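Visitor: Okay, structure incoming, though there's no sequence with it:
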């Protein structure tokens, strides 16, 4: 029994796709899944850095924009990117407390 990882287009990373509770997986599956997750999890800081660069670019555009509607759209885009960063940090921290459990 293996755990699959599904690409999340919004976050730009693969996430574990658990079909049941973590404790219900065999220890071998848990170990394999954690090893795979660490590879994907390791990409999160780079993904966050890339998104932060996009936010900085949009902020520069926002400071120069005089059209109110465009300013609102840029502000909305910045908020969405910030939300993605928040979700990525949640997933990044998730890996810190997941352990192989003995049933």
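Guide: Arrived safely. Treat the numbers as computed from the prediction; the structure is a model and nothing was measured. Numbers count the residues shown, from 1 in each chain.

Visitor: Every contact and neighbour count from this point should use C-alpha atoms.
Guide: Fine.

Visitor: Could you find the residue nearest the spatial middle of this structure?
Guide: With distances taken as CA atoms, centre = their mean, the residue of the chain nearest its centroid is residue 88 (3.0 Å).

Visitor: Thought residue 48 was touching that one, still the case?
Guide: Yes: Residue 88 is in contact with residue 48 according to CA atoms under 8 Å; the separation is 7.3 Å.

Visitor: next, the one to line up against it:
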């Protein structure tokens, strides 16, 4: 099992070419422990992104040029999409008996 940094989300995501059941139980436990540490960092990442959105919204309120307003809105939309994806990963809470994210990508 490997964890790779997802540049868009800013967190490590699991990746495997093996089935969950092919891992020994001790390794499954280690994988789940690592995932829980990563998962625990997701709310902080979301909070940082929400601050970025707030800054962009403040800029948007002051922006008078339509094209710049559109760009700011696009940035806000992209960050909101990232936050949505992070919440999906945060709700991914696998267990040894019921892994919910194989094949981990």
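Guide: Structure received. Since we're looking at a predicted model, the values are computed, not measured.

Visitor: start and end residues in the first structure for stretch 19-36 of the second structure, please.
Guide: Against the first structure, the aligned range for stretch 19-36 of the second structure is residues 21-38 (TM-score structural alignment).

Visitor: Revised request: answer the last question for stretch 46-53 of the second structure.
Guide: For stretch 46-53 of the second structure, the aligned range in the first structure is residues 48-55, judged by TM-score structural alignment.

Visitor: mean shift of the matching stretch relative to the second structure?
Guide: Taking mean CA distance after the TM-score superposition for the first structure, the mean distance separating stretch 48-55 of the first structure from the aligned residues in the second structure is 0.2 Å.

Visitor: So what's the gap between the longest helix seen in the first structure and the chain middle?
Guide: Among all segments of the first structure classified by DSSP state H, the helix with the greatest residue count is helix 68-97. Relative to the centre of its chain, helix 68-97 of the first structure is centred 10 Å away, using CA atoms, centre = their mean, to the nearest Å.

Visitor: cool, stretch 63-71 of the second structure as well?
Guide: 29 Å.

Visitor: Counting neighbours, which bits of that stretch end up buried?
Guide: For stretch 63-71 of the second structure, burial by neighbour count (16 or more other CA atoms under 10 Å) applies to residue 69.

Visitor: Many thanks, I have nothing further to ask.
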